[in-house]
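Trainee: For reference, the sequence and a predicted model appear below.
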Amino acid sequence: MTTVNDIDIQALADTKSAVQANPLAGQATFSLSGSWNGGCRLDAQTGVLTAGGERDETRVARYTLSSDEPVALLGSDTAVSPAEYLLQALAGCYTVTLAAHAASRGIELGGFRLDLEGDVDLRGFLGTDPTVRPGLQQIRVRLHVDAPNTTRGQVEELVALVEKHSPIRDTLVNPVQVVTTLA
């Protein structure tokens, strides 16, 4: 098995070929269930992954995620805030996308670090100004990439690929349908 950046190159190529041959193989549905824990607190657990139209029963791990808000934002600061989870989701997706695309191009990474910031204007959340969106106004990502045998231009091309192919970034920059129902 040949790996670059701890990515199995053959598995990556096989996955790409399988999805090209059968687009259904590239469809995945993630799930999560959460329960309110008083105040601004939520405890959630990951659920079943459906991949290629099949429930993935081999994924036995269930992860618990807790969220809260900082005291300054009405919470009790007992867990990560939802905004920090959003930044983590983007950072994690950038990591997957950067490592995989670098590996597929034979670019060996010595390491990389991400610094993220997101700005929110609470007037939108609180409903005090109808012209202000309740969501984050801007997210800034600063990548520090160590790719010793790669030119700055190649790293810039890699970052452009990350921006183009990151599913979480795409979700953030393009409208996505969110359907809310009452059970």
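Mentor: Here it is on my side, so go on. Keep in mind that this is a model prediction, so the values were computed, not measured.
Trainee: drop to CA atoms for contacts and neighbour counts, all remaining ones
Mentor: Noted.
Trainee: State the three-state secondary structure for the residue nearest the centre of the chain.
Mentor: By CA atoms, centre = their mean, the chain has its centre lying nearest to Ala89, at 3.0 Å. Three-state call for Ala89 (DSSP: H, G, I helix; E, B strand; the rest coil): helix.
Trainee: Pasting the second one now:
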Amino acid sequence: MKRYQTTTRKTATKLQVDAHSRGNHYTIDEPKNAGGANTGMNPVELELSTLGASLEATAAKLAPEKNFHYDQLTIKLEGDMDPRGFMGDPDIRNGFQEIRVAMTFKTAASQDACQQFVEAVKQESPILDNLTNGISIVVDGVVLD
């Protein structure tokens, strides 16, 4: 089993967070109207982007295997989240209520062939699997530094 790791650390700038993986650095932040400095995507935008990136990578991997040819794939993702859940309302889920994905192909393939390919991509995307089926998350505890 392969293990992936990321480290995050809050910066001194409002709600900004630095994330590091494999020597890559990402800035995560909230928009100004939410108290951030607007220096990067916020966590839920990043979640949508991660799903889109996973679907894109999965499609690129599967296309040769499925003999499906396309010139370009554009994925538009939208998620609905009621902020009252995040603000503590116990009757509202603290997360997305729904995520919608629209996949637009530039291809000579038929609509049916595209739909069949999308079904294969949906079955293989690890991030879609995590979001659809859930995953066990273990918080190991608190360490003082």
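Mentor: Okay, I see it. All of these numbers come straight from a predicted model, not from anything done at the bench.
Trainee: What would you report as the TM-score here?
Mentor: The TM-score (TM-score structural alignment, normalised by the length of structure 2) is 0.91; 141 aligned residues with a CA RMSD of 1.2 Å.
Trainee: so what corresponds to the residue nearest to the centre of structure 1 in structure 2?
Mentor: The alignment partner of Ala89 of structure 1 in structure 2, by TM-score structural alignment, is Thr50.
Trainee: for its match, what are its contacts?
Mentor: Counting by CA atoms under 8 Å, 6 or more residues apart in numbering, Thr50 of structure 2 makes contact with Ile127.
Trainee: how about a cut-off of 10 Å?
Mentor: Thr50 of structure 2 makes contacts with 44, 56, 127-128, as judged by CA atoms under 10 Å, 6 or more residues apart in numbering.
Trainee: Those, buried ones only, as a ChimeraX selection?
Mentor: Of the contacts of Thr50 of structure 2, the buried ones can be selected in ChimeraX as follows, counting by 16 or more other CA atoms under 10 Å:
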select :56,127,128
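Trainee: ok, the contacts of Thr50 of structure 2 vs Asp91 of structure 2, which is closest?
Mentor: The closest of these to Asp91 of structure 2 turns out to be Val44 (CA to CA; 20.1 Å).
Trainee: secondary structure element for the closest one?
Mentor: helix 43-66 (DSSP states H and E).
Trainee: Mean distance between that helix and structure 1 after superposition?
Mentor: By mean CA distance after the TM-score superposition for structure 1, the fitted helix 43-66 of structure 2 averages 1.0 Å away from its aligned residues in structure 1.
Trainee: what is the orientation angle of the helix or strand just after that helix with helix 43-66?
Mentor: Per DSSP H and E, the first helix or strand lying C-terminal to helix 43-66 of structure 2 is strand 72-81. Using axes from the mean of the first three to the mean of the last three CA atoms, to 10 degrees, the direction of strand 72-81 of structure 2 lies 150 degrees away from that of helix 43-66.
Trainee: helices or strands up against strand 72-81 of structure 2?
Mentor: Applying 3 or more CA pairs under 10 Å, 6 or more residues apart in numbering; DSSP states H and E, we find strand 72-81 of structure 2 packed against helix 43-66, strand 96-106.
Trainee: could I get these as JSON lines with distance to Thr7 of structure 2?
Mentor: Shown next, in JSON lines, are these (distance: least, CA to CA, whole Å):
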{"stretch": "helix 43-66", "distance to Thr7 of structure 2": "14"}
{"stretch": "strand 96-106", "distance to Thr7 of structure 2": "24"}
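Trainee: Just name the most buried of these.
Mentor: Among these, helix 43-66 has the highest mean neighbour count (mean count of other CA atoms under 10 Å), at a mean of 16.
Trainee: what kind of secondary structure is the aligned partner of Ser136 of structure 2 in structure 1 in?
Mentor: Using TM-score structural alignment, the equivalent of Ser136 of structure 2 in structure 1 is Gln177. Assigned state for Gln177 of structure 1: coil (three-state reduction, three-state DSSP).
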